[in-house]
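Student: Sequence first, then the predicted structure, then my questions.
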Amino acid sequence: MSDTDFPTAAETARPLAVVTGASTGIGYELARLFADDGFDLIVAADTSLAEAQQTFEGLGARVETLQADLSTEDGVQSLYDLIGGRPVDALAANAGHGLGEGFLDQDFADIRHVIDTNITGTTQLLHLVGRDMRERGRGQILLTGSIAGLMPGTFQAVYNASKAYVDSFSFALRNELKDTGVSVTVLMPGPTETEFFERAGMEDTAVGQGKKMEASKVAEIGYAAMKRGDGDVVAGLMNKLQAATAAVTPQTVLAEMHRKQAEPGSGT
């Protein structure tokens, strides 16, 4: 779809949502919910969005796609340029990557990519879009954090630390924007049935082989929380219990517990 095919805010009453990491998993399911709820979409991912675009358009949404690496400044800027000053009613900052194995056994380029995607790119996008929302005095932001951010991630150290940043950042930004008409919600899922564990090289771990929530259910929980304007939501009863346990358990104990789940070969 060309830029001329995409209506301006003056030409349509449909709200606009921007969703990152929308080709698969939670991001795809969030974009589907937005489309089904009457939103038009700008969706971005680092893999092809052709199939996803057909699905979203089949739900009545006008869709623009961007395949880009949102770990880079140029990638994030290209997404912001695609928005082109149009009012964004909702931003679902979902793009993220995992990384398994021991920290010293990981390639530093992979480590850097996780940090730049989960932290730097996400922060840059929120800085750009969030300023516009604040200026208009309205908007909803949904960040995909994780209960992983509540505990030391033995054999997943960089990923958990990156999600600790996202979780913390969301609460601080929400407080800063509390009187502006812009809401910030963080969705904190546990293990979810997505391509995450395959891409993170964690298929042979206990957590990789364990029971997981469906991405569609996780997205529904996060979407409903965003619509209500909640500050945070943990997806799933067992994950709520794990989050509560993490709040009162010593960090050294949590690190050992995480080791049993994420150590390579622990699922065999």
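Tutor: Nice, I can see it. Numbering: from 1, shown residues only.
Student: alpha carbons only for contacts and neighbour counts from here, please
Tutor: Will do.
Student: What distance do you get for the closest residue in space to D110 that isn't next to it in sequence to L125?
Tutor: Nearest residue to D110, sequence neighbours excluded (C-alpha to C-alpha, 6 or more residues apart in numbering): L99, at 7.7 Å. L99 sits 22 Å away from L125, going by C-alpha to C-alpha, to the nearest Å.
Student: try V233
Tutor: Distance from V233 to L125, by C-alpha to C-alpha: 22 Å.
Student: Same question for V158.
Tutor: Counting by C-alpha to C-alpha, the gap from V158 to L125 is 21 Å.
Student: hang on, the earlier thing: so for L99 and L125, which sits in the more crowded spot?
Tutor: Neighbours were tallied for L99 and for L125 using other C-alpha atoms under 10 Å; the higher tally belongs to L99 (24 against 21).
Student: Please identify the helix or strand for that one.
Tutor: For L99, there is no enclosing helix or strand under DSSP states H and E.
Student: Relative to Y28, how far out is it?
Tutor: Relative to Y28, L99 is positioned 21 Å away (criterion: C-alpha to C-alpha).
Student: Specify the local secondary structure of V186.
Tutor: strand (DSSP: H, G, I helix; E, B strand; the rest coil).
Student: And for R228, the neighbour number?
Tutor: 12.
Student: Ok, the one 10 residues further on next?
Tutor: Residues contacting M238 under the criterion other C-alpha under 10 Å number 11.
Student: Figure out the helix or strand that it lives in.
Tutor: helix 237-248.
Student: Give me the buried positions along the next helix or strand after that helix.
Tutor: Using DSSP H and E, the helix or strand that follows helix 237-248 in sequence is helix 251-262. Under the neighbour-count criterion of 16 or more other C-alpha atoms under 10 Å, helix 251-262 has L254, A255, H258, R259, K260, Q261, A262 buried.
Student: A further structure is provided below for comparison with the first:
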Amino acid sequence: MTEARSLAVVTGASTGIGYELAKICATNGFDLVVAADEPTINQAAEEFRGLGAMTEAVETDLATLEGVDRLYDAVRRLGRPVDALLANAGVGLGKGFLDQDFAKVRRVIDTNVTGTVYLIHKIGRDMRARNAGRILITGSIAGYMPGSFQAVYNASKAFLDNFAFALRNEMKDTEVTVSVLMPGPTDTEFFRRAEMLDTEVGQAKKDDPAVVAKAGFDAMMSGEGDVVSGWKNKLQTTLANIMPPGILAEQHRKMAAPGSGKSS
């Protein structure tokens, strides 16, 4: 049974969108290697096994090259090719840039950018050598706008959105597809971890992570270049393409400034 199934690697799979992506993979013929930087990844893995997927859990810090190497080594020990890489791990950080602890700033960059592209570089090379595979990168509609009071996070997602389109173009003459999922605010642990619960966006109604994940999985499986989940988010990205950056930054300030949620 194991050999008949494909293999997917899902990062940030302990909660939120990553957890839902792994669940969908498990119920659609994929065995799993799932990774996160917290012990709850082991509990999540048990749930994925209950859905019929052989699941290897790796608790590792994907903000470090060593942590990514640990995940990659676990994949290689299985002796099976990776059919799908769902690079979803990411962290956020609220408040003004100059008020942030720089260790936390660097962690956003190291997790969202460095660790993500390093993992894609390693597994993507294996896929290219086989001329087969699917890559889904979790970007964000945040990458379309200057993120006042979330500046580094939005910039990191702008990097990922842009990187995904570039890599897709570089791979267009191969059988390796690259897709990018661009969610809007989603009902996950993100805003609590980013210390943004007192903001307007932190208190507002958010998208269902299961629905967001399904949109991303479907885009990956059909080889689509990108998917923005939800009509409101689609409208927001359309407007972001025509509005001046200064206005976008001011709009983001109203959503993300500390204390902005108290009057809403």
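Tutor: Received it, and whenever you're ready, just let me know what you need. What you see is a predicted model, and the numbers here were worked out from it, not measured in a lab.
Student: Aligned to the residue nearest to D110 of structure 1, what sits in structure 2?
Tutor: Matched by TM-score structural alignment, L99 of structure 1 corresponds to L93 in structure 2.
Student: ok, that match - contacts?
Tutor: K104, V105, V108, Q150, V152, Y153, R193, A194, E195, M196 (C-alpha atoms under 8 Å, 6 or more residues apart in numbering).
Student: OK, contacts around the fourth one?
Tutor: Residues touching Q150 of structure 2, when contacts are defined by C-alpha under 8 Å, 6+ apart, comprise G92, L93, G94, K95, G96, F97, A256.
Student: Looking at these, spot the one nearest T177 of structure 2.
Tutor: Set against T177 of structure 2, the nearest of these by C-alpha to C-alpha is G92 (27.0 Å).
Student: gap between the closest one and D61 of structure 2?
Tutor: 15 Å.
Student: try T15 of structure 2
Tutor: For T15 of structure 2 relative to D61 of structure 2 (C-alpha to C-alpha), the value is 15 Å.
Student: V18 of structure 1: what secondary structure?
Tutor: Per three-state DSSP, V18 of structure 1 ends up strand.
Student: Now which residue in structure 2 aligns to it?
Tutor: In structure 2, V18 of structure 1 lands on V9 (TM-score structural alignment).
Student: was I right about that match contacting V34?
Tutor: Yes: here V9 of structure 2 reaches V34: they are 5.8 Å apart, a contact under C-alpha atoms under 8 Å.
Student: And V227 of structure 2, how far from D218 of structure 2?
Tutor: From V227 of structure 2 to D218 of structure 2 the distance is 9 Å (C-alpha to C-alpha).
Student: Could you count how many residues lie near the residue nearest to R128 of structure 2 when sequence neighbours are not counted?
Tutor: Using C-alpha to C-alpha, 6+ apart and skipping the chain neighbours, the partner closest in space to R128 of structure 2 is V176 (6.6 Å). By the criterion of other C-alpha under 10 Å, V176 of structure 2 has 21 neighbours.
Student: what's near enough to touch the residue mapped onto V176 of structure 2 from structure 1?
Tutor: Alignment note (TM-score structural alignment): V176 of structure 2 maps to V182 of structure 1. Listed by C-alpha under 8 Å, 6+ apart, the contact set of V182 of structure 1 reads M133, R134, G137, R138, G139, Q140, I141.
Student: To which residue of structure 2 is the third one aligned?
Tutor: Under the alignment by TM-score structural alignment, G137 of structure 1 pairs with N131 in structure 2.
Student: how close does L177 of structure 1 sit to N160 of structure 1?
Tutor: Where N160 of structure 1 is concerned, L177 of structure 1 sits at a distance of 26 Å (C-alpha to C-alpha).
Student: out of the two, which sits in the more crowded spot?
Tutor: The neighbour comparison of L177 of structure 1 against N160 (other C-alpha under 10 Å) goes to N160, with 23 against 15.
Student: for that one, what are its contacts?
Tutor: Neighbours of N160 of structure 1 in contact, by C-alpha under 8 Å, 6+ apart: A148, G149, L150, M151, P152, G153.
Student: so which of those residues would you say is closest to S78 of structure 1?
Tutor: Taking C-alpha to C-alpha as the measure, G149 is the one of the contacts of N160 of structure 1 closest to S78 of structure 1, at 28.6 Å.
Student: Strands of the stretch 151-264 of structure 2, residue ranges please.
Tutor: 176-182, 226-228 (DSSP state E, counting those that start in this stretch).
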